[in-house]
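In: coords below, sequence missing:
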């Protein structure tokens, strides 16, 4: 993996502590995504090859204490209000519960969530809830065991379903389900997945496949679009646009059969929401990414380990976000897929 480079494109103007993570296009990041590992126990085809990837060397990974310090700086000094822990698969991080507890102890307390494949969540949901985790987002692309194995290269559907149920029982609500439809693989399952979510009280969101696969074989014409997803759902459900204000939420939502149940669609490619983006990302090896599709990164780990103060770290973080581009540029002929795949960035 190539060495990270800075993508600040010019330092931010002088700011006072607490002014937040602004960019030159008028957006302010208040939602932090923290990747805790690039490793995963599944091999979903849109994310990671079956043989896996060269993992980040352990000495480059942030320690639990470094993660907690950076989260604290983000919340206390930079105005972050929501923190989501991601991976790879964050349940593989041994210190996850302690990291969650440290974040839950911050003032002001941020909203805390976890994006996971739910394998092992049946056992960990209770301890994570006790530590202060508020809710989970679970990746579930199919309800069929054979399709799960085809997509994830592992026969773990039942473990995932047990983990989802365990999260609900532990009070990690609302449980949100994230689904990526693959043409010719699971694209016929959209109505079944929505019925499953409605039956159990989960919130389902379909996500357009994005050009973040490790193999770099994504093709827009092969992607199942938001419009196609909605057409498939409307064949069996009555969908009405949700009158609630969307704000910076990535999902457009629809009331299902009159509500109150809803379904969401995240059209990252065909219906981009870059103008309202409020996210900043921290990789497992301590790099700030100001966009999921950023071509460059800003190194906070080096500053931490060289004795940088919290104020210096906050200042560098502000600079990183100030250079954020207005959009991801997927439709630009010059678009280049990031060097890191999704598993090494964190969703």
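Out: In hand now; what should we look at? Only a predicted model underlies this, so the values are computations on that prediction, with no experimental measurement involved.

In: CA only for contacts and neighbour counts going forward, please
Out: OK.

In: packing partners for the longest helix along the chain?
Out: As assigned by DSSP state H, the longest helix anywhere in the chain is helix 64-78. On a contact count with 3 or more Cα pairs under 8 Å, 6 or more residues apart in numbering; DSSP states H and E, helix 64-78 meets helix 96-104, helix 310-322.

In: Just put those in a markdown table and tack on distance to residue 220.
Out: Formatted as a markdown table, the helices and strands packed on helix 64-78 follow (distance: least, Cα to Cα, whole Å):
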| stretch | distance to residue 220 |
| --- | --- |
| helix 96-104 | 36 |
| helix 310-322 | 28 |
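
In: here comes the other one, which I'd like you to weigh against the first:
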């Protein structure tokens, strides 16, 4: 790796509270490397880029979005497909990114999502083709799963917090459980394996379904994953005292199954266990109670072109402004390196000074 040399710094902005322009923030002096992998000052190498395709969603999950009055990002602020692909190209070819996860909002609401997947799957970096995956609510998978697989999509993560239709309606404010289940089956039929199912565990809401969700998944060769609820709701009503912890989830599951730890977690967010000796597996993402920040290798690109070093970051690097001002690839690489250089050691949820991001999850991208 080359020795650090000063590079022109791109604009760092405070994360927007609502869509629209925000003032430039002062930037501390930083030195970044000009070659090699995206390594931060704590030695973490970043190879995973989460790309939000839209902040729009076809559901209104209570822990993510309000029922009405969502301040959508203006269309002119959204990255065009050409801009998105150019950023991804620089990330893969010149910055060492080898995993691209498409998120939202609901990424399948983007009209040209199949074309986006095809363009990203055609990229080649130092490690070869990137893995292109997608997180979705599955509602459009019956129409799109086979086309996405043909375009190069490798796998999907599908959100499903309950198997009860009445509870699904209450949680998502939409009566679409049957469509979600059809989408899961479509992903399986299209070969988008492993099919991973994500559920946010919520006390008094769906924590009585944890065992049933695991049974549903393992009987169909899917992998169930439970996520601790994080402070990313639009209403800022999250309270740690009411959160179902990863330890509680495991205690509940251990009463019904024999759980055997799966070694080799690496930078993956989920700790995984074999269920009753396998092959079924269950994962727990304990982002709050047992943070895995020390191994984090992820960056996030919002649908309006802001690069974030952490889900809970309070600043963003404005790649859209660089693109639209005519910046060359070198400036984009420098922006990635500057973003990574400023990454904090952890998300700081346990810090008394922690502030929830102003943007909700739907605007950041998961």
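Out: Structure's in. What do you need? None of the values given here were measured: they were computed from a predicted structure.

In: What would you report as the TM-score here?
Out: Overlay of the two chains. TM-score (TM-score structural alignment, normalised by the length of structure 1): 0.97; 344 aligned residues with a Cα RMSD of 1.2 Å.

In: what residues does the longest helix of structure 1 touch?
Out: 17-21, 32, 80-81, 83, 95, 98-99, 102-103, 106-108, 110, 304, 310, 313-314 (Cα atoms under 8 Å, 6 or more residues apart in numbering).

In: Read off where it ends up in structure 2.
Out: Aligned by TM-score structural alignment, helix 64-78 of structure 1 corresponds to residues 81-95 of structure 2.

In: Mean distance between the matching stretch and structure 1 after superposition?
Out: Here stretch 81-95 of structure 2, set against structure 1 after superposition, deviates by a mean of 0.5 Å using mean Cα distance after the TM-score superposition for structure 1.

In: Pull out the buried positions in that stretch.
Out: Within stretch 81-95 of structure 2, the residues that count as buried by 16 or more other Cα atoms under 10 Å are 83-95.

In: Return the member of those residues nearest to residue 138 of structure 2.
Out: residue 84 (22.7 Å; Cα to Cα).

In: how much space between that closest one and residue 238 of structure 2?
Out: 32 Å (Cα to Cα, to the nearest Å).

In: All the strands of structure 1, in order from the start?
Out: 21-22, 28-29, 31-35, 82-86, 111-116, 135-139, 176-179, 203-207, 239-241, 252-256, 262-266, 279-282, 287-289, 298-299 (DSSP state E).

In: To residue 224 of structure 1, which of the ones you listed lies closest?
Out: strand 203-207 (9.2 Å).

In: now the residue mapped onto residue 40 of structure 1 from structure 2: how far from residue 181 of structure 2?
Out: With the correspondence set by TM-score structural alignment, residue 40 of structure 1 lines up against residue 57 in structure 2. Distance of residue 57 of structure 2 to residue 181 of structure 2, given as Cα to Cα: 17 Å.

In: What of residue 341 of structure 2?
Out: For residue 341 of structure 2 relative to residue 181 of structure 2 (Cα to Cα), the value is 42 Å.

In: With residue 316 of structure 2 instead?
Out: Counting by Cα to Cα - residue 316 of structure 2 and residue 181 of structure 2 are separated by 36 Å.

In: What lines up with residue 340 of structure 1 in structure 2?
Out: In structure 2, residue 340 of structure 1 lands on residue 359 (TM-score structural alignment).

In: doesn't residue 235 make contact with that match?
Out: No - in this structure residue 359 of structure 2 lies outside contact range of residue 235 using Cα atoms under 8 Å: 10.4 Å.

In: These two: who's more crowded?
Out: Using other Cα atoms under 10 Å, the more surrounded residue of residue 359 of structure 2 and residue 235 is residue 359, with 20 against 13.

In: Please pull up the equivalent of residue 327 of structure 2 in structure 1.
Out: Taking TM-score structural alignment, residue 327 of structure 2 has residue 308 as its aligned residue in structure 1.
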